[in-house]
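Peer 1: I'd like to go over a predicted model; first the sequence, then the structure.
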Amino acid sequence: MPESNVRVAVLADGEALAALDRETWSTLHAVQPRPRPPYPPFFDGGSAPGDHLVAELDGVLAGYIRLVPATPLICNAHVRQIQGLAVALPARGRGVGRALLRGALAEAGRQGATRITLRVLGHNTPARALYASEGFAVEGVLPGEFRLAGRYVDDVLMGRSLTDW
C-alpha cells in the first residue's frame, strides 16, 4: 500500500480542497448545510493555507486536516485545536486520516503546544475510533447539541496531552 505524503497546504491547493469538501460532505460530520453554488473559496479570511496539512496519495490530494490555536487568548496559547479532517472517498481505509492526524500532532508540538483538542459528532463512530486510537479521550459531551437529518446529535469534546507523544 502506498504511503501518503503529508505537507503544509499552499494557496494552489484551494480549489482541490474545496472540491474535496463538497465530495465528502455528510451529516456524519458536518453541521452546516450542504454547500451550494456559488461555492466560496476554501481559503478565506478565517482559513489560511498554513492552518492546513494536506495528504497526497499516489500524487493526488487525498485529504486535509485543519489545525489552529484553540482561541486567541494568551492564557491558552499552549493548546491547538483540530477544526476539520476530510479524506477523499477513494483514499479511505488507506491510512490517510491517521497520517494526517499524526502530522497534526507533530505540527502542534513543533508550534510549542502541549495540548490538542477537537470536537466530533457523537454518531461519527469511525472518527471517534481513530481519535481514541491516537490517544484522545472524551473530555465532555454536549447532549443533543445539534439537530441533523431530523435527529438530535451529541457534540463530543476530545483532547490529549502532547507532552507524552
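Peer 2: Structure's in. What do you need?
Peer 1: can we go C-alpha only for contacts and neighbour counts from here?
Peer 2: Fine.
Peer 1: in the longest helix that the chain contains, what's buried?
Peer 2: When the chain is parsed with DSSP state H, its longest helix is helix 96-110. The neighbour-count check on helix 96-110 (16 or more other Cα atoms under 10 Å) flags V96, G97, R98, A99, L100, L101, G103, A104, L105, E107, A108, G109 as buried.
Peer 1: take a look at this one as well, against the first:
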Amino acid sequence: MRLLWWPCSRRWTTNRSSCCWSPASGSPIRSRWRRVWPVVPTGRDPSYLVVALTGPVLVGYVDVTVLPFTRARRSGYVVAGVRADHAGRGLGRALMESAIREAGSRGMGRLELTVMEHNHRALGLYLRCGFQVEGLRRAALDVHGRRVSEYYMGLLLD
C-alpha cells in the first residue's frame, strides 16, 4: 500500500497490485503513462480518485465525490484535471473512462460535472465520454474579473 495525501480532509490509499488495471473490468488500461491508479478511500466514504503518474509526478486525476446523504449515494460529482504539458494525448479520456467504469462497479447511477463554456477541449472530451449538457449556469463564475457561464453535464449509468 502507498499512502497519498491530498489537500482535503480525506486520507487516500492505493493498492499497488491494481496499478495499470481498471477496477471494474479487471482489464489493463493501455496507455503511454506508467501508471493509472484507482485510489480507494479509507472508511465507508464511496468517493474515489483516479490518478495518472509519470514516475513520481502526478500528471492527471479524476476525483469523484459522493455526498453522504442516503438520497444522493448513487450520484457522483466529477472534478478532473490534466497537466497542460500532457494535454491532447488521450490521458483525460483514459482517466475519465476508468472513473466511469469504477462508478458502474460501485453501483452508482449517475455522474455529473460542470465545465466553463469556453473550455471547448474539456467539453468535447465529456461529450465523447457520453455526458450530456443538462443546463447552463449563467454568469456562475468570476474568472479574472470576468463573469463566465458553465455547462452542467450528466451521465446516466443505469
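Peer 2: On my side now, so go ahead. Keep in mind that this is a model prediction, so the values were computed, not measured.
Peer 1: rewinding a little: between the buried residues of helix 96-110 of structure 1, which is nearest V79 of structure 1?
Peer 2: A108 (8.3 Å; Cα to Cα).
Peer 1: Identify the residues contacting the counterpart of that closest one in structure 2.
Peer 2: Residue pairing (TM-score structural alignment): A108 of structure 1 is matched to A103 of structure 2. With contact set as Cα atoms under 8 Å, 6 or more residues apart in numbering, A103 of structure 2 has these partners: G109, L111.
Peer 1: repeat for A86 of structure 1
Peer 2: Contact analysis of A86 of structure 1 by Cα under 8 Å, 6+ apart lists L20, D21, T24, G63, Y64, I65, G97.
Peer 1: The fourth one contacts A88, doesn't it?
Peer 2: Yes: with contact defined as Cα atoms under 8 Å, G63 of structure 1 and A88 form a contacting pair (5.8 Å).
Peer 1: So for the two, which sits in the more crowded spot?
Peer 2: In this view G63 of structure 1 and A88 are compared by other Cα atoms under 10 Å, and G63 has more residues nearby, 28 against 19.
Peer 1: if I line the two up, what does that one land on in structure 2?
Peer 2: Aligned partner of G63 of structure 1 by TM-score structural alignment: G60.
Peer 1: Please pull up the equivalent of G124 of structure 2 in structure 1.
Peer 2: Aligning on TM-score structural alignment places G124 of structure 2 opposite A129 in structure 1.
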